[in-house]
Each structure stands twice: as C-alpha cells, then as structure tokens.
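Novice: got a predicted structure here, sequence first:
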Amino acid sequence: MGKTESLQDLAVQTLLEPAETLLKLSSLKNFEEEDIHDIRVASRRLRTGIPIFSSCFEGKEAAKWLKALKSLTNSLGDARDSDVFIKYLSRYENQPLTEIVERLKVSREKSYIFAKKRISQMHKSGILEDIISNLKEINCSDKNCYSLGLANICVRYSAVEKYSRNLDDVYDKTGHHKMRIAVKKFRYCLEVFSPLFDDKLSAELASLKELQDSLGKMHDFDVFLEKIPEIIRESVFEGADVDKILELQDLLLKSCRESRDRLYTETRKVWDRLNDEYYKEHLTAKFEENLPDCLKEMQSQKLMIVSDIHGSYDSLVKALNDAICRGVGGILCLGDISGRGDTDACLRLLKQNNAICIHGNYDLATAEIYWSSEFFKSRYDLKDSMKNISLESINEILTFPSRLRLKISDKRILMVHDSPAGGKERLGPKTPADRLACLADMSQADIILMGHSHLPFVRRVNEVLFINPGSIGNIKDSDARPSYAVLDVSTGEAEIIKLDDEFSEISSRCRLEDIHTEDRKKNAEMSGGIDDVFRLAEDLDINISHAAAVARLSSNIFCNTCGLHKLYEDDLTLLQYAAILHDAGWLMGKRDHEKNSYKIIMDLSLPVSSNDKNIIACIARYHRGNLPELNDPEIKDVSNTDLDRILRLAGILRIADDIANQTDMEEITNCPVINGRLEIFLSQKTDDIFLKKNDLFEKVFKYKVEVL
C-alpha cells in the first residue's frame, strides 16, 4: 500500500492484514513450525496496534480482544521453543542425542496438541471476525499521526535504552532478555507508523531486526543452557551410558556458551553502532519534521510558561488566573501534565485556554502503565495515581510532540521538556554556564524553554534566553511554592512567578543545599542541634564525610517521597540525627555494630526527648534490613505508631547508606513512583549504582527501588 497520513487509514492498513492472516491460519487443521511462527507474529502485531488506535474502538470490546490475543500468543510459546531446541540438537550426529531428540519430539507433539486447541478456540470465538468487522467499519476522529507516532516511539525506545545498560554485564541473561522484549515491542510499534513515510522506514526497521535477531538467538542459547542438563538427567534415568552422556553434556554446553558469547559480542557491536549513528535522533527527526504547524495560533507576545503540572488542578487554576491578571495572551506547556491529581481536569483547562503543549517523561511513563497487561482493566484496578486519568486523556497527551519550535516576532523559540540535548538531563540554576552555552549553540534558538528539573530559573547565556518555569504540582525548589514563568517576547524579558499558598515545611527542605562536614565544605540548613550531633559523631570516631553524605541523601529521599511515607518534619530531624550516628557501633567493632549503635546512642546526650532518642537509636539499629522481632528489648516499650515510623525511616536510611557507599553524588533531584517502582534520580546520570540494601524499604513500603 501507498503512503497514508489518516489515522483511520493507518489503523486499517496496519491491523487488517494481521487480523486476516490470523483468521486464515486459525482455520487450518494441521500446523507446521512456520505456521506457529506466523500466528505469533500476527497476534503480537495486533496486540501492539490495538492500544495505539484505542480511540477507534470501544474500550471493553478491545479489552476482550487483547486478553484473547495475549492468551493465544503465550499458549504457543512451548511449541515454538520445542521446535527451536530440536532443530539445534539435530545438527549433531550422536546416538544418545538421537534418542534424546526423539523423546523431545514426543513432548513437542503434546505442545502442538495444546496449541491447536487454543488456536481452534480462538477461531470459534468469533473474535477475529469481530476485529476485522470493526476495522472495515472503523470511524474515528482524525489526529496527527506523526505526533502520535513520535509519542509512541519515545515510550518504546525509552524502554530499550533503560534495559540496554544490562549489556554491560555479559552474564546478565535476565537483563538481556528484557532488552530483547523491549526491542521487539519497539520494532512492532515502528512498523505501525511506517506507512507514514515514502521509504516505509525500511532502513530503521532493518537495523532493529538485526538487533532483535541477535538478542533473540542469544536468549535461545540461554534457554538451551538451562535445558541441556535437564535432558541429560532424563537420559541417565532412562539407562543411558553415564560416561558418554556426560561427555555429550560437556560438548553441548561448551558449544552453547561459545555461540552465546559470539552473539553477545555481535549484539554489543550492533547496539554501539546504532548509538554511533544517532539512530534515535535521526528517527525522531523524521517524525518531527512532519509535525503540524501551530505557529499561526500564537499571536500574543506575552506568554505564560508552565511545566510539570502533575495533575495539580487547583494550583493550575490559580496560576492561570494569576497569569491572566498579568496580561498574558498565550500559554505554553512544557509537559508532564499527568500525575496523582486530576489530570483530566488539567488537560481540559489547558485545552479551553488554547495552550500549546508538548509531552514529558512522566506522561510517557503513565502511558506505559496503560499499555501494560492492565491496559483496559477497570480504573479501580489501577493505582491511586492513575484513577483520575482517563484513557482519552492519555491518548490526547500522546499526540503532543516531544518538542516544538515556534517563531514569534522573529524570535526563534524551542520548547523541550528536559533539555535540548535530550537524555532526561536536568537543567537548573546551578547548571554550569559552559553547559548552557553548548546547548545554546546546538539549539539554533533565541529562547529555550525547558522543565523537568522542577527548579525555576531565568538565565541568558551567549545571547540565548533559558527559562525553566519550575513546577506547578511537585515542588523541588527550596522555596516550596508552585511557580510558572511570564515571557515577554517583544522585550526578551522573563520573570518567575511564585504562587503564595500553604505548603508543608517539609517541601521547603526538599533541596537541602549542604550538610556540615569536618571541613565545613558541605553545610546545610538542618535543625538547630545538628552541630552538636556532628560533634558527638566526631568524638565517636565516626567517618564524618560518610555520615554527612548519608544524612544529605536521607533528607533528599525523605523530602522527595512525602506522599509515600506520610511523615512530618519532626520525623525528618530524627532521620537526620540517625543518619549521622548510624555507624556509632563500629567503635566497638563490626560484630553486632547495629545493636551497639543503639546502645551508644541511648547513652548520648541529644537535644531531643527520651522517646525521640529511642526512635533515633532504633532507626540506626534496624536499618540493617531485618524486621524487628517481638522479643527485641529495643522495642519493648515502643508503640505501634512509633514502630511504624521507625521502620519507614530506617528503610530510607538504608537506601541512602547504600547509595553513599557507591557514589560521591549527594543530591537527589526526583523520586517518582512509576508503575509500582520508586525511581531515585541523582543530580547526574550514573550507570554504576546497583542497590543491595533496598530490602527493608521494599518490605515496608511495598515498592521496588531503582537508582537512575
């Protein structure tokens, strides 16, 4: 088929063929290996495409389709794996191996019988006819396909990039498997939008197929390495010659390992080549050059710049009213509209005021949750943070581009969410001038608007104006008030506007500037008795540099997770004291040093009540990772409420201690909870931190933790 730019035509062109192929194949009486492969591919293409074009279908009906398609794909997995394993073993001419292959063929037949049953059920269910019928009668409101495509590939490629770091470990087979799945999903997604281009994205898809094939073969050998010992054991039980069969095992395992190592090297080369060739940048540029021209809609020269709303409807209303009073005539939104508040209401408000919007990383992460296995489940099955976000809002946000260029009064304006260089870079008031100068040179713009860091600032470098309006809904600035910016294009001047409101003092400490160290290089505003606590730590021969780092990181995590732990500012003070003194027990040696920390802290004179001192000592005592036992003397007189506080704070301390042991970076910029996981963003990107002490936090808060 030829090029198309209609959403409706694109849906039909990409979904009708796999649906008809699946219907035809499901009617067969007997299946060959190639048929199983084609059925799996067709079902995966439908599973990828239906969520993308969800606005064209009725939600409950699409949910039924996706559930049936996923069940079908999974049911064919054993049959496919059996075929691949048998084909590999059949390359060897060996009598014991011939007998093994014959046994595997018998087992494969069982897999095929099960697969035939599921395929037959799918054929009789009428679901495929239903999909085809809906596609032939499809009628959906048109959207810009390039914007939708750009958002989708950004989501999928971000997953590829996330798991690509697992390639650094040649033995991380689980990580390599996750990358294989991410690449496969990205490729299927890119195929959906290939009809938008004259070249059908053939070169881009060919590179992806090369990477996917290499990762897929590598995964096959990982599976072989697990299966070979199993079939050898079965052969021994069947009475095979032990010496011969063990010799055969050594031969097969050696061959698999060598093949796997070779494929790993090839995979690494392909991935490095894609990065060297700026694969992502060239691909996104193809979509971006076809984005709609929205410049004619922006007539006003006085603009409201807003970012990182995160569903905070009330704050957005106040900001808009304030901006209107200041005479703004247009609104530019830099992304991350979605969040724990009422995203639907925020989006409606922005649309009512004709805001020009781009999407942000949190918007993409929110979309990824919807694209998971729970895609069309009831809203009440989703996490609290998702309950005020409708599928329609997600789809609309995804049509916003990742960046936009405007031209107003001969001023070139670049809108991005994170950084002109991408990569989730966080730009703030402390970003070095030479870095901003580099970004100015590459951007070819007079004014650069960015958000993401939640840190408001206005700076001019090399005649280029940089504006970060801060955040409306998730404050990371030391001045804990929602903020936006007003830009007067005619004068080239901008101003950060802070909204007066009642906010927790905890939020105002989200950006602790420094913490006292022995040389006073890392001072921070903490509670009044902090100097006394540091002096006590010095007397106990505690490593002050490490203690200060742990205290700083603990404070950052605490302040960035207020909605998760639901504690108060007094608790922050206790956490800081515990972080400084947590290694006190080392004075008496490594053995039982956590218990000894408790005893030493209880003997200290601290500027707190006796109850709070016991809590501080318990935080240090239990940050080791194990939950308290009922008969522990340390918690004999501790109330259930205080015990809950202790475990929450100890979990935070243990994470901070783990990070401080692995990096000199002591600043955390954000800790969002995404898809059941707490993601801790350090001030600079690092791939070297792998948490070993996240167990207590995960037990207490029921969230996985990852440092990015």
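Specialist: On my side now, so go ahead. Note that the structure is predicted; figures quoted are calculated from it, not measured.
Novice: contacts, neighbours, all on C-alpha from now
Specialist: Noted.
Novice: what packs against the helix or strand hosting Ala151?
Specialist: According to DSSP states H and E, Ala151 maps onto helix 145-164. Packed against helix 145-164, as judged by 3 or more Cα pairs under 8 Å, 6 or more residues apart in numbering; DSSP states H and E, are the following elements: helix 173-193, helix 279-288, helix 361-370, helix 391-398.
Novice: and the helix or strand just after the longest one, what's buried?
Specialist: Taking DSSP H and E as the definition, the helix or strand that follows helix 173-193 towards the C-terminus is helix 202-237. Within helix 202-237, the residues scored as buried using 16 or more other Cα atoms under 10 Å are 204-205, 207-208, 211-222, 224-225, 228-229, 231-232, 235.
Novice: now do the helix holding Ala151 against helix 279-288, angle only.
Specialist: Here helix 145-164 runs at an angle of 170 degrees relative to helix 279-288 (axes from the mean of the first three to the mean of the last three Cα atoms, to 10 degrees).
Novice: got the angle for helix 145-164 vs helix 173-193?
Specialist: Helix 145-164 runs at 170 degrees relative to helix 173-193, counting by the same axes, to 10 degrees.
Novice: here's the one I want to compare it with:
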Amino acid sequence: MRVSGVTPLWLAAPPLLALRVDDFFARWRQAQRTLDPEDIHDLRVSSRRLREGLLLFAPLYRPAALRQGVRPVRRITRLLGALRNADEALLFFRELAATAAPAACAPLGDLVGRYQQRRQTEAHHLHTALSNLHAGATHAALAKIVARPRVFSATALPIDPFMTIGAFAGESFAGRLAELLELVPAASREEDAAAQHRLRIAVKHYRYRLEILSFLLSDGYATIHGLVKQYQELLGTLHDLDVFAELVRQEGLPSATECVILETLAAHRRHHFAAFAALLAAHPFATIGEQVRKAL
C-alpha cells in the first residue's frame, strides 16, 4: 500500500510499522549469523527504531498487545548493549594505544586484551540468547499485532484514527521537539554530563521518528536528518568518553598510567563538547524544528 500525507492514520500505521518489523528481523538474522560489530550496531539501531515506531503509533493499539510485542524487541536491545559496549571500548582503546606515551602502551595493551576476552564471552552469550528467542515465531507474532490497529472501540481512543498521517506527524514532531528544547539549557553546561546523556536519548527518539516519517518531508529531509544525526553522534561520543573514563578507574591500572589515559579522555571530551556547542550555535534545535514544520 502506498502511504501519503492524506492517508488516514489507521491505514498508514500498519504498513509503516511492518517495514520496521521486517527490517528488524532481517538484521536479527544477519547479526546472528555473523556477530560482526557493524551488524550488531545495525540491529541495535533497528531495534530502537522499531520501538520508537511502536511508541509513535501506540494510541492505535491495545496496550496489552503492544506490551507483548515490545517485550522481545526491548530484550534484544538490552542483550546487544554489552557486546556493543565491548566493541566500542576495544575500538577506542586500540586507537589510544597506537598514539599513547610509551609508559602507557603496555597497560593499554593489557586493557585491549581484557576487552577482547570480554567481547568473545559476550558474543557467545548473545548468539545463544538470539537462538533461544526463535526469530520466526517472534516475527509472526509481532507482524500480527501491528496489522490490527483499533478503529472502532467500546471506549474512547486516545487519538482520532481517521486524522491524516500528515497532521499526526506535525503534532508528533512538535511534541518531541518540546522535549528537546527543555533539555538544551542544562546540556549546554559542559560539566553536566547527566543532562547531555538525557539530551542524547531525546535526540535519538527525534531522529528515529524522522526516519519513520521521512516520506512526508520534502527535499529538506537530507539536511535535517544530517544535522540531527550529527547531534546524536557528538552526544554519543561524549557519553562513550564518560563511560570509558569510569572503566579506566575500575581497571586497577598504575596511577601514572591511569592519569595519562584519563587526561587523554578529558581532552577528547573537551574537543567534542566544543563541536557540540558550535553545532548548537549554528543550528539550534528550534530552527531544525521549524525546518521540519515547513517540510511537512
């Protein structure tokens, strides 16, 4: 079915969600076969995009059925987290070891070795868990759920299922944008890592919503999406650096080595925060929101 901006919401939701469901399970099978870092990353992104789609169209579905459908997707997201963290740490510490001061090279090499072992353990755990979850049966159950939105109900629905998907998208983007704007002032303070983490999560939700509804946007979509993705990547790097710093503190490294690594991480963080602040100044979220509104 071809969906356009004037398609009623109840008709638009099932095919849009079906695309996300099919993408998720295709990536599940690919990641299960290879356990490749890129495939793991793609599956994790797909799981979050699907969950955002289910949240987006949740008012059209029975809450109990939706909870049943979301549960395995959320479980996959969580299972992937440990392996993704090991992959990111390995990549970062390998690069750091290649450019570190001589005194830090040996301890960093040991750290890389530890994460290689952790990666192998997490990969085995993930492969077993994915096999036990039975992708085929889970796919069929979730596809059945998304194919059956509520149109008529004995109780009032929280949304008009006959409104156009275009009108619904405008309201949806405005709601997500309001959440972003509330978080920006605190996240603009370099020392407030917790606020930057909250903004990172909100930006991810906004990006995935853009991707789900991208067919409604005019020629400006590529620019808008590129800016939002840039925000997400910068905030994601800030968060990763904070996580890596905590990992280093827990590894029991020699004091001098720990200080060298932590200062390197701090320098990377200052650099990426400066890039984030520059992006905020050049392309504030309010402007991006206005671009979305005009593109609809």
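Specialist: Sure thing, it's come through. Everything numeric in this text was worked out from a predicted model, so none of it was measured.
Novice: can the helices and strands packed on helix 145-164 of the first structure go into TSV with extra columns for mean neighbour count and distance to Cys346 of the first structure?
Specialist: TSV is the format used below for those (neighbours: other Cα atoms under 10 Å; distance: least, Cα to Cα, whole Å):
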stretch	mean neighbour count	distance to Cys346 of the first structure
helix 173-193	21	28
helix 279-288	15	25
helix 361-370	20	13
helix 391-398	20	10
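Novice: I'd like those helices as CSV, with distance to Asp570 of the first structure appended.
Specialist: Conversion of those to CSV gives the following (distance: least, Cα to Cα, whole Å):
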stretch, distance to Asp570 of the first structure
helix 173-193, 41
helix 279-288, 47
helix 361-370, 31
helix 391-398, 38
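Novice: so the helix holding Ala151 of the first structure matches what in the second structure?
Specialist: Using TM-score structural alignment, helix 145-164 of the first structure lines up with residues 165-184 of the second structure.
Novice: quick one: the matching stretch to the first structure mean distance?
Specialist: In the superposition with the first structure, the aligned residues lie an average of 1.4 Å away from stretch 165-184 of the second structure, counting by mean Cα distance after the TM-score superposition for the first structure.
Novice: who touches that stretch?
Specialist: Stretch 165-184 of the second structure is contacted by residues 4-9, 12, 56, 195, 198-199, 202-203, 205-206, 209, 213, 216, 285-286, 289, 292-293, 296 when judged by Cα atoms under 8 Å, 6 or more residues apart in numbering.
Novice: next one: stretch 33-41 of the first structure
Specialist: Stretch 33-41 of the first structure is touched from outside by Thr21, Leu22, Leu25, Ser26, Leu72, Thr73, Leu76, Ala79, Arg80, Asp83, with contacts defined as Cα under 8 Å, 6+ apart.
Novice: at 6 Å instead, please
Specialist: Applying Cα atoms under 6 Å, 6 or more residues apart in numbering, the set of residues contacting stretch 33-41 of the first structure from outside is Leu22, Thr73.
Novice: trace that stretch over to the second structure and give me the residue numbers.
Specialist: Counting by TM-score structural alignment, stretch 33-41 of the first structure lines up with residues 37-45 of the second structure.
Novice: now that stretch: buried residues?
Specialist: Of the residues in stretch 37-45 of the second structure, those buried under the neighbour-count criterion (16+ other Cα under 10 Å) are Pro37, Asp39, Ile40, His41, Asp42, Leu43, Arg44, Val45.
Novice: which strands or helices does the helix or strand containing Tyr484 of the first structure pack on?
Specialist: Tyr484 of the first structure is located in strand 483-488, with elements delineated by DSSP H and E. When contacts are defined as 3 or more Cα pairs under 6 Å, 6 or more residues apart in numbering; DSSP states H and E, strand 483-488 of the first structure packs onto strand 302-306, strand 493-498.
Novice: residue in the first structure matching Leu90 of the second structure?
Specialist: Under TM-score structural alignment, Leu90 of the second structure pairs with Ile86 in the first structure.
Novice: can you tell me the helix or strand for its match?
Specialist: Assignment of secondary structure by DSSP H and E places Ile86 of the first structure within helix 77-89.
Novice: now that helix against helix 202-237, angle please.
Specialist: For helix 77-89 of the first structure and helix 202-237, the angle between their directions (the same axes, to 10 degrees) works out to 80 degrees.
Novice: packing partners of helix 77-89 of the first structure?
Specialist: For helix 77-89 of the first structure, the contact count by 3+ Cα pairs under 6 Å, 6+ apart identifies helix 95-125 as packing neighbours.
Novice: check the mean deviation of the helix it packs on from the second structure.
Specialist: Compared with the second structure after the fit, helix 95-125 of the first structure shows a mean deviation of 2.5 Å (mean Cα distance after the TM-score superposition for the first structure).
Novice: now tell me what touches the helix or strand following that helix from outside.
Specialist: The element immediately downstream of helix 95-125 of the first structure (helix or strand, assigned by DSSP H and E) is helix 127-136. Helix 127-136 of the first structure has contacts (Cα under 6 Å, 6+ apart) with Val12.
Novice: buried residues in helix 127-136 of the first structure?
Specialist: With burial defined by 16+ other Cα under 10 Å, the residues of helix 127-136 of the first structure counted as buried are Ile127, Leu128, Ile131, Ile132, Asn134, Leu135.
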